[in-house]
Structures are given as structure tokens and as C-alpha cells.
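Student: structural data only, the sequence is not supplied:
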């Protein structure tokens, strides 16, 4: 039996709800039919049509952690608030003891605090375990005295090979991966969302000292599947 996958309706009317210029360029919130989408610097970033792969980002990280034994009240960092699917999914899991979400665009945070995207983050911003960090992910990772996490779940680009801004490319190279390893607890899990698989990123993870490198796929209506790249910091 085949299952019909959600499909974006290219014929639906598009309405621009908000457009802002920030330190990283333009960010736009649009409504297309009954769904919302975020555009960054003219590049489609994400929409509310189908959140399965964004939820998998969190679920896969937790599953990978459990593979070597459950952790009591683990801490997770979500890189990118986006349309809220990953954060809402994490907040719905009572096992997480601390949930930090990094979002560099003030507009995106506003759209969740009483704006059109509030329904998709499902009240997670008010969860006492949740801390919203309004900062750039690379700056946060490089900060002195930073906390460690049991899982890092990153969805700030369309993938390691398709970044929203040029500066983000540094996140997926040797220096960026070293920062990520430093912020993980021993045995902690890194999960990175991508709109397409990246063999080069898998090799970079292995070269950067990560173990248990794997890729989980989520089929889409057309084209290559969305994926979550997984890796572990050695104990």
C-alpha cells in the first residue's frame, strides 16, 4: 500500500505577512493557501506543510542516545526555531530536562510569540524547561564557559551543502565540528537536518572525530528524501 505524502500547492495564492531586514539579510513570512513558509534572503527555508523530518531530528537524537543507555533528564540544544516543529516535538517529550533553542532572527521569535506560527510551536516557548537564545548559533557555540548538551539538533540551513548564508558554511567544516564536539557531553549525539544526503558531510564528521555516523531518510512527495545526519561524540 502506498501512502500519499503531503505536497506543496504551487497554485495557491501567496500572501506576504511580514518582511524584515536584519543583520543577516531579509527574512519573510508568507502564507500559501493554508500553510506558512519562511524565506531567508530569497531562499525557501521551510514551511508548515509537513513536519515529519523536523520531528525526526529530535526523535532520532533521543533514540541514538538510548542505544547506549538512557540518560536521566538529558539536555538538548535545538539550532533554529523555524516553524516550531522540532521545538514542539521536544517539549512534548517529558524526558528532556532542559531544552535550549537558538534563533538568530528576532522576526522568527516574534512570529511564535503571539504571531501566526504560535500554533505550530504549541506553547513550547512557555515551557519552564525551554530557554530561547536570541543569537547566532556559531557565536553561541564559540562562547566561553558554554553549557554542554546530551544532544545537538541542528536545522539552520537547507543542509551542509546548501547554507542560507555563506558564514554558516563554517558550521560544517573542521572548526565548526570541533565547536559542536566541545558542546556535547561524552557520548552525546549530533543530529543535523538536510534537504538532501551529503556524503561529504559524513566524511567530515568521521574526520572530525565523531563516531557512529549514520543517515536517516524521510521520503518526500518529489525528489530526493530529506535526511537527518547522526553522529556521536566518543565517550
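Tutor: Right, received. Where do you want to start? For clarity, every value in this text was computed on a predicted model and none was experimentally measured. Residues are numbered from 1 along each chain as shown.

Student: CA only for contacts and neighbour counts going forward, please
Tutor: Will do.

Student: how would you label residue 161: helix, strand or coil?
Tutor: Of the three states, residue 161 takes coil according to DSSP: H, G, I helix; E, B strand; the rest coil.

Student: correct me if wrong: it contacts residue 198.
Tutor: Yes: the pair residue 161 and residue 198 passes the contact test of Cα atoms under 8 Å, sitting 7.1 Å apart.

Student: contacting residues around the top helix by length along the chain?
Tutor: Ranked by residue count, the top helix of the chain under DSSP state H comes out as helix 52-66. Helix 52-66 is contacted by residues 71, 85-86, 89-90, 150-155, 187-193, 218, 226-228, 230 when judged by Cα atoms under 8 Å, 6 or more residues apart in numbering.

Student: how about stretch 170-179: buried residues?
Tutor: Burial within stretch 170-179, assessed by neighbour count using 16 or more other Cα atoms under 10 Å, is assigned to 171, 172, 176, 177, 178, 179.

Student: which strand is the longest one in the protein?
Tutor: Ranked by residue count, the top strand of the chain under DSSP state E comes out as strand 184-194.

Student: run through who's touching it.
Tutor: 53-54, 57-58, 60-61, 64-65, 148-155, 157-160, 180, 226-235.

Student: for residue 19, give me its contacts.
Tutor: For residue 19, the contacting residues are 26, 27, 28, 29, by Cα under 8 Å, 6+ apart.

Student: assign it to helix, strand or coil.
Tutor: Three-state assignment for residue 19 (three-state DSSP): strand.

Student: check residue 45 too.
Tutor: Recorded secondary structure, residue 45: strand (three-state DSSP).

Student: how about it, what does it touch?
Tutor: Residue 45 touches 37, 38, 39, 157, 158, 164, counting by Cα under 8 Å, 6+ apart.

Student: what about the first one, how many neighbours?
Tutor: For residue 37, the count of nearby residues is 20 (other Cα atoms under 10 Å).

Student: adding another structure so you can compare the two:
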């Protein structure tokens, strides 16, 4: 068997530990310590994040999409494959090295997706991009960390808490969709989506798509027409 080769490492801004990019033949892996965050052979649920979300906003003439987390580009490439020529896709990636890896050792994997005229890459915290984009997006796709229960960065929780979800709702256009990838179900998070003004659908999908693999979760949360009343106190 071909051994793994360590290509590069990168610290996680505001987090603990470091990301490690490894290669074995044509296969790539990004790990945090001993935990594999993504692998180039496993892309089914990340692609589903894009295709399911874009289906929700089909028919919009010039959709504007925000993707939180570049990763290995599975979600970006899937979105490009189903969106029309008038679409705009902003990708917010916190770790500069991940963008460098996409343009360097993983360039063949990304193909021409990073130079597509519909795409803009921002090396930025997606939470900041969301908060600065009121009414800007038809869909926001979050594949950050491992979902609401993050591994790499404590502040990722700010995306998935009540205030983070309110900010996402404000950044969406009427009828827009917030789609969230997670490695596992989370009842509390699903309840927060409903409480913050979303109509929520929970979809189970396989890591390897039709070929099976671990079960992952995608929440498709459509912005409700009117915001919910804020209770005097929230848990």
C-alpha cells in the first residue's frame, strides 16, 4: 500500500491544534490531529449540500450563494454544476492555507472551479461575511467544522447559536435557504432553527452518496416570511 505523505500543516485561527494536508497517490486527506475532517474519496454529502440547496431556489434568475468553508471544493463544484451562468458564488474560507492548497497541491482536484467567473473567494470568517450581508443571499451553505458541534474552533458555535442563526436569517433574501451540513443529528440545533424564523427540513444523506458510507445530516432551513417574536428570556 502506498504510504501517506505529509504535504503541509496550518494553524487554525482562533482554535487549537493544526490542520494537516496529506496525500497518498491521488487521494488527499485533511486532518485535525487524529481526526480526518475530509477525504477526496468521500464527497457525497458535501455535494448534496449544494444540490439540495440549489433545488430550493431553482428559478431565481440571478441567485447569489454564500458557501462557508472551501474544504476540498466538493460543495463549490456541485453548486457550479447546477447553477446557471448568471449565478454568483462567494466562498468564505477562514484558513489561508486551505485556499493555497486548493491552488497548489490539490489544483487538479479543483479543476477550473476557482477561476470560474461566477466565483469569488474571500479569506474571511464566514460569520463576519454573514453579519455584513443583510438581505444579500438567496442561499447560505455552511460546511464549517463538523457541524453545530465543532471540533476546530470554539467560536464556530457562534454560527449555530440563536444570534448566529438570526444573523443568517437577516442575510437571506425572502424565501432564502440556510443549509447546514453536520456529521450527526442535533435536536437542539433543529429546535433553534425553528425558533429563529425558519421552516426546517432535515435530510439524511450518505458520505459516499449512492455508494453508502456514514450517515450525515443536512438541514434545509427556509426563511419564514415574518420573524418570530423574541421571548423575554431564551435558553
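Tutor: Okay, I see it. All of these numbers come straight from a predicted model, not from anything done at the bench.

Student: strands - which of the contacts of residue 19 of structure 1 land there?
Tutor: 26, 27, 28, 29.

Student: OK, contacts around the counterpart of residue 178 of structure 1 in structure 2?
Tutor: Per TM-score structural alignment, the equivalent position to residue 178 of structure 1 in structure 2 is residue 166. Counting by Cα under 8 Å, 6+ apart, residue 166 of structure 2 makes contact with 196, 197.

Student: in structure 1, what range does the helix or strand hosting residue 92 of structure 2 match?
Tutor: Using DSSP states H and E, residue 92 of structure 2 falls within strand 88-93. Mapped onto structure 1 using TM-score structural alignment, strand 88-93 of structure 2 covers residues 98-103.

Student: buried set for stretch 54-65 of structure 2?
Tutor: So, applying 16+ other Cα under 10 Å, buried residues of stretch 54-65 of structure 2: 54, 56, 57, 63, 64, 65.

Student: residue contacts, the residue positioned nearest the centre of structure 2?
Tutor: Geometric centre of structure 2, nearest residue: residue 143, 2.3 Å, by Cα atoms, centre = their mean. Remark: with contacts taken as Cα under 8 Å, 6+ apart, residue 143 of structure 2 is in contact with 46, 67, 68, 69, 180, 181, 182.

Student: looking at those, which one is closest to residue 109 of structure 2?
Tutor: Nearest to residue 109 of structure 2 among the contacts of residue 143 of structure 2: residue 46, at 14.7 Å, using Cα to Cα.

Student: ranges for the strands of structure 1?
Tutor: Using DSSP E, strands in structure 1 cover 14-22, 25-32, 35-40, 43-47, 75-79, 98-102, 130-133, 149-154, 184-194, 210-218, 226-233.

Student: does residue 40 of structure 1 touch residue 23 like I think?
Tutor: No: here residue 40 of structure 1 does not reach residue 23: they are 11.9 Å apart, not a contact under Cα under 8 Å.

Student: higher neighbour count, the two?
Tutor: Higher neighbour count among residue 40 of structure 1 and residue 23: residue 40, with 21 against 7, using other Cα under 10 Å.

Student: the counterpart of that one in structure 2: what's its closest spatial neighbour, skipping adjacent residues?
Tutor: Aligned against structure 2 by TM-score structural alignment, residue 40 of structure 1 finds its counterpart in residue 32. Distance criterion Cα to Cα, 6 or more residues apart in numbering; nearest residue to residue 32 of structure 2, sequence neighbours excluded, is residue 19 at 4.9 Å.

Student: residue in structure 1 matching the one you found?
Tutor: Aligning on TM-score structural alignment places residue 19 of structure 2 opposite residue 27 in structure 1.

Student: residues near its match, how many?
Tutor: A count of nearby residues for residue 27 of structure 1, using other Cα under 10 Å, gives 21.

Student: trace residue 55 of structure 1 over to structure 2, please.
Tutor: Aligning on TM-score structural alignment places residue 55 of structure 1 opposite residue 47 in structure 2.

Student: ok, the counterpart of residue 149 of structure 2 in structure 1 - contacts?
Tutor: Correspondence of residue 149 of structure 2 to structure 1, assessed by TM-score structural alignment: residue 161. Contacts for residue 161 of structure 1 (Cα under 8 Å, 6+ apart) come out as 169, 198.

Student: if I look at residue 136 of structure 2, how far off is residue 95 of structure 2?
Tutor: Between residue 136 of structure 2 and residue 95 of structure 2 the computed distance is 23 Å (Cα to Cα, to the nearest Å).

Student: before we move on, back to that, what's in contact with the strand holding residue 92 of structure 2?
Tutor: 62-70, 76, 99, 118-126, 129.

Student: and with 6 Å instead?
Tutor: Outside strand 88-93 of structure 2, the residues that touch it by Cα atoms under 6 Å, 6 or more residues apart in numbering are 64-70, 118-124, 126.

Student: can you check stretch 106-126 of structure 1 too?
Tutor: Contacts to stretch 106-126 of structure 1, defined as Cα under 6 Å, 6+ apart, come from residues 84, 88, 91.

Student: before we move on, what about stretch 71-85 of structure 2?
Tutor: Residues from elsewhere that reach stretch 71-85 of structure 2, judged by Cα under 6 Å, 6+ apart: 46, 47, 50.

Student: buried set for that stretch?
Tutor: 71, 72, 73, 74, 75, 76, 77, 78, 79, 80, 83, 84.

Student: need the counterpart of the fifth one in structure 1.
Tutor: Counting by TM-score structural alignment, residue 75 of structure 2 lines up with residue 86 in structure 1.

Student: how far away is that match from residue 16 of structure 1?
Tutor: 24 Å.

Student: same check, this time on residue 50 of structure 1
Tutor: Distance, residue 50 of structure 1 to residue 16 of structure 1, using Cα to Cα: 20 Å.

Student: pull up the aligned stretch in structure 2 for stretch 122-140 of structure 1.
Tutor: Counting by TM-score structural alignment, stretch 122-140 of structure 1 lines up with residues 111-129 of structure 2.

Student: just the buried positions in the matching stretch, please.
Tutor: Residues 113, 114, 118, 119, 122, 123, 124, 125, 126, 127, 129 are the ones in stretch 111-129 of structure 2 that count as buried (16+ other Cα under 10 Å).

Student: I am finished for the moment; much appreciated.
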